[in-house]
Structure formats: structure tokens, C-alpha cells
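> how would this look folded up:
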Amino acid sequence: MDGQAGEAYARLEKLIVFGELEAGSLVSEKRLMELIQLGRTPVREAIQSLSRHRMVRVYPSKGILIPPISVEDQFNLLVVRRPLEATAVRLAALRRGTAYDDALEGLISRLSSPLSTLDDYADLLGDAHHTVAAAANNPYLSDAIAPLQSLSRRFWFHHVIDAQQEIEMGAELLGPILRGVVEREPTLAEDASLALNDYLVEFTQEVVNRSRFDAAAV
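Now for the predicted structure:
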């Protein structure tokens, strides 16, 4: 999406991912326009795209539902994300043009700097996903992966307890992916991508275990 519709999508997606639009809540189109300070047409186009990507559900007579955060959904999307992301990083390592050199090196440099907040980490992660997907030079793949990554981040941000520990772990796993792409080592990049997916699966299972423990303690 380009122009104001693309900007509306990006702003609304960020509100959803960070929970500023609360999971399970109903909001109106007018309220979304007020939140992001954009007009009806771009907001409506963004809502349609978000609906296709399963980030909102539109009920014409009621409003726009921000979907609940579900462990089952997270497990299901990680199954789909795993091969798509592995393919993307492999293609990026094989196909990337020199135009991506500076962006990739910049991302690696940012990883070596302290990431003290979830906002910092989210910005870096979003830039990394976008750059790698673009370097893969396959728009169908990019379109398929982007919403899965956003929904997965939403779950992660919602359930993080020790933010600094998880940020450090995520950064440690992201580094080899970027280095594999920079060094044109597709196997390194793909293996690192699978390791990151393994971490996300383990994180989700820990959420399940915590919920069981909390329920047993009641």
C-alpha cells in the first residue's frame, strides 16, 4: 500500500501490535481516524487490508474488533511462518543486490548497540524483516510473511515478562540471520531463521505452562 493508505496501515498495525488497541475490544472507524489523524478513505482502505491479514475483524453493524490474543493462533501461524521465513532469508542471501549492503550493515551495527526498550527492539525487528523480505526480491513472499510477523510480534509483546532478557535473546538470534544474508551464506541464514522460530515456539509453550500454573494455583 502506498500514500496515506499505507501510512494508515502502518500506524494502525503498530497500535494493534503494541496493544494500544486492546485485544478483544470493539472500536469505530471514527475512533481510528481520531487516533491516527488521517481521513476516512485511507483509514477505510487500511482496515480492509488489516482484515485480510487477520489483524482486525469488521462487523458492519457493530464496529471493528481487535481480535483476542490466542495461544492456538500463535502456534498455527508459527507453523506457517517457519518455512516462509526460511525461504525468504535463503533467497535474500542468494539474490540480494548491492543496494542492500548499507541497510544490512546498518542493522548489524544497531544490533551491537544496547536495545533498552521494546520500542527500540520493535523498530529494529521491523526494519530487519522489511529489508530481508525486500532483498529476497519476491513480492508474493513479502506479502505472505509480513502479517504473520506482525501477529507473532503482537503475541510476544503481550506476554513478555522480562523485557531485557527477551530482547537480548531475540537480538542474539537475529544477528546470524543478517550475517548470513550479508555474507551470502544461505544455509547460515536459513538455519538461524529456524533457530529463531524454535525460540518463538518455546516462548509460546512457556506462556501455556505459566497459564496452567496460574490456573492450578487458584
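
> use CA for all of it now, contacts and neighbours both
Fine.

> residue ranges of the helices in this protein, please?
3-17, 29-36, 40-52, 71-95, 101-111, 118-135, 139-159, 163-182, 186-217 (DSSP state H).

> Turn those helices into JSON lines, including distance to residue 23 and mean neighbour count.
Shown next, in JSON lines, are these (distance: least, C-alpha to C-alpha, whole Å; neighbours: other C-alpha atoms under 10 Å):
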{"stretch": "helix 3-17", "distance to residue 23": "8", "mean neighbour count": "19"}
{"stretch": "helix 29-36", "distance to residue 23": "15", "mean neighbour count": "15"}
{"stretch": "helix 40-52", "distance to residue 23": "14", "mean neighbour count": "18"}
{"stretch": "helix 71-95", "distance to residue 23": "13", "mean neighbour count": "19"}
{"stretch": "helix 101-111", "distance to residue 23": "30", "mean neighbour count": "16"}
{"stretch": "helix 118-135", "distance to residue 23": "18", "mean neighbour count": "18"}
{"stretch": "helix 139-159", "distance to residue 23": "10", "mean neighbour count": "18"}
{"stretch": "helix 163-182", "distance to residue 23": "20", "mean neighbour count": "19"}
{"stretch": "helix 186-217", "distance to residue 23": "17", "mean neighbour count": "16"}
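
> Please give the structure of this sequence too, so both can be compared:
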Amino acid sequence: MAKNPSNGGGRGLRVVGTEEETSDSGTKQKRPARTNRVNHFELAYERIENLIVKCELKPGSELSMQDLQDLIGLGRTPIHHAVNRLALDTLIIVRPRHGLRIAPIDLSRERLLLSLRKDIERFVIELAAQRSGASHRNQMLHLNRILRERREVMDINEFNEIDRRIDQLMLIAAGEPFVEHTLRPLHTIFRRTGWLYHRQMPGSADLKATIDVHLSVLDAVANRHVDAALQASDALIAFVDDMFDDLEAKIDPSLLDVSIEPLCSQPRD
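Modelled structure (predicted):
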């Protein structure tokens, strides 16, 4: 039987995404590592999503699949899989033969989508308050403690990580996987807009108000107070809606879409 090819010193090349298994004859064979592939798909999605949320991939910017591979450090297949999902989430625009474009921030559209998020969020929060088990409530109380302890010093990047964990936990506690496909991209869309608001709007770096509305949701759901949970969810959505008033009035349009030329502060001759 032919031997596996090796690289100097008798050491075989490591094949990414495969595992070794031993046959009855004692010969080592390669087989696909399905779990690793799935993990790479999810990892690619989360890394690109995070770059979009933090506007490191600027709204309206153009790039290629190869650019993403270089940024993320993963192969073409997981990047392609992640891009397809993000395109369905309306966060990336795929232009055949012309590469990719990060979806600009359309404040009018997002404000319209906020009403959709409100209805779905209420449904999820109500189910989470009714169905959450001891493990779910333990995790909610843990997140609650972190927010309270870090309330005075937390920055937007740290908050967004906690916020993402809260969103995931509420979906799991609700026990209705159907809504995740709609609500998860909505959360990402508004997390990006929230990042821009807290990083770019004067006087908006303080996160105490947004932390407080999230604490109200966690408290109510963890204690299974359904009516209070629904009121807290509505208050959170109202807080986000108020954010749009400032953004529409004051944000530089080029921050919403880099293809828009920044306005000059001085008049031209």
C-alpha cells in the first residue's frame, strides 16, 4: 500500500478540516471533520458580522471574497457560506462579477424594520418569561450582575458582546427556533446602528441608559413577570426609536454610506 506523502523529516502535512481514524488493519486514513467544518462556517459568519457591527467593514464599502479571506483568516468555503448568510440577512450585497458591497445604513428602512422587531421581540420575550428554566434564569442573573458591575465603565464593544449574549439567551429560553432566522439579522442591523450612534454622536458615549433598559428586560424575564417583561421590551424599542431622531438630524451621511462624498466644512471658491 502506498504511503501518505510527507514533508521533510518524515512529518506529514496537516490537512485542515480532516481527522485521522484508524482502520481495522491499523492504517491511518483521513476523513472529513464535519464538526470542524460547521465550526468554521459559524466562526466565519461571526467574525464578518462583528466587523460589520463595529463598522470596520464600513457601510457602503466594496471588497472581494479574497479580501474577506485575508481579514478573517479562514478558507474560501466558510467565507462563501458566511457571505451567503449575510446576504440573506441584507448585511452584504453580492454583485456577480463585481465583488461584494457592505450594505449601507438606511435610516428610513431601519426605522420601518424597528416596528417589525418590536412585534417579534414581544413574542420572544413573552415566551422566554413563560418557558425559561433554572439554567436560563441563572445565565440571565449572571449577565445582570455583569451589567450592574460594569455599568459605569462599560464601552460599546463590551456592551455589544453582552447584548449579543442576551439576545441568544432569550431566543433559546423562548424555545421557538422559527423566529431566530428573522430576529437574529434584525439584532445585528440595530447593533451596528447603535455602535455608530454611541461612537459618533456627540454626548452619546455614555451607555447607562441603554444598559438600564436591558437590565429591566433581564430582571422581568428572570423573575417570570410576563407583563413587566413586555413593558420592558417596549421601553427598549422606544429607546432605539429615539436614537433615530438624533441620527437623522446630526449624523454625517458619509458614515452611513462611504460612497457619499463627505461635505466640506469650508465653502469652495
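
> if we can go back for a sec, mind putting the helices of structure 1 into TSV with distance to residue 64 of structure 1?
Conversion of these to TSV gives the following (distance: least, C-alpha to C-alpha, whole Å):
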stretch	distance to residue 64 of structure 1
helix 3-17	12
helix 29-36	7
helix 40-52	9
helix 71-95	19
helix 101-111	35
helix 118-135	25
helix 139-159	17
helix 163-182	30
helix 186-217	27
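
> So which of those is nearest residue 65 of structure 1?
For residue 65 of structure 1, the closest of those is helix 40-52, at 9.7 Å, according to C-alpha to C-alpha.

> Which part of structure 2 matches that closest one?
Using TM-score structural alignment, the residues of structure 2 aligned to helix 40-52 of structure 1 are 76-88.

> Ok, stretch 62-80 of structure 1 next?
Under TM-score structural alignment, the match for stretch 62-80 of structure 1 is residues 98-116.

> which residues touch the matching stretch?
By C-alpha atoms under 8 Å, 6 or more residues apart in numbering, the surrounding residues in contact with stretch 98-116 of structure 2 are 52, 57-65, 90-95, 186, 189-190, 193, 237, 241, 244, 248, 256-258.

> first to last residue in it, what's the distance?
32 Å (C-alpha to C-alpha, to the nearest Å).

> Over to stretch 107-126 of structure 1?
For stretch 107-126 of structure 1, the end-to-end distance is 11 Å (C-alpha to C-alpha).

> So residue 28 of structure 2 versus residue 153 of structure 2, what's the distance?
53 Å.

> Oops, could you answer that again for residue 61 of structure 2 instead?
Counting by C-alpha to C-alpha, the gap from residue 61 of structure 2 to residue 153 of structure 2 is 32 Å.

> Mind checking which of those two has more residues around it?
residue 61 (17 against 12; other C-alpha atoms under 10 Å).

> What residue in structure 1 is paired with that one?
Using TM-score structural alignment, residue 61 of structure 2 lines up with residue 25 in structure 1.

> And for residue 126 of structure 2?
Using TM-score structural alignment, residue 126 of structure 2 pairs with residue 90 in structure 1.

> residues contacting the residue nearest to its match when sequence neighbours are not counted?
Counting by C-alpha to C-alpha, 6 or more residues apart in numbering, residue 186 is the residue found nearest to residue 90 of structure 1 once chain neighbours are left out, at 4.6 Å. Each residue near residue 186 of structure 1 by C-alpha under 8 Å, 6+ apart is listed here: 89-94, 180.

> Could you tell me how far the aligned partner of residue 186 of structure 1 in structure 2 is located from residue 219 of structure 2?
For residue 186 of structure 1, the aligned position in structure 2 is residue 226, judged by TM-score structural alignment. Distance of residue 226 of structure 2 to residue 219 of structure 2, computed by C-alpha to C-alpha: 11 Å.

> Please apply the same query to residue 210 of structure 2.
Distance from residue 210 of structure 2 to residue 219 of structure 2, by C-alpha to C-alpha: 14 Å.
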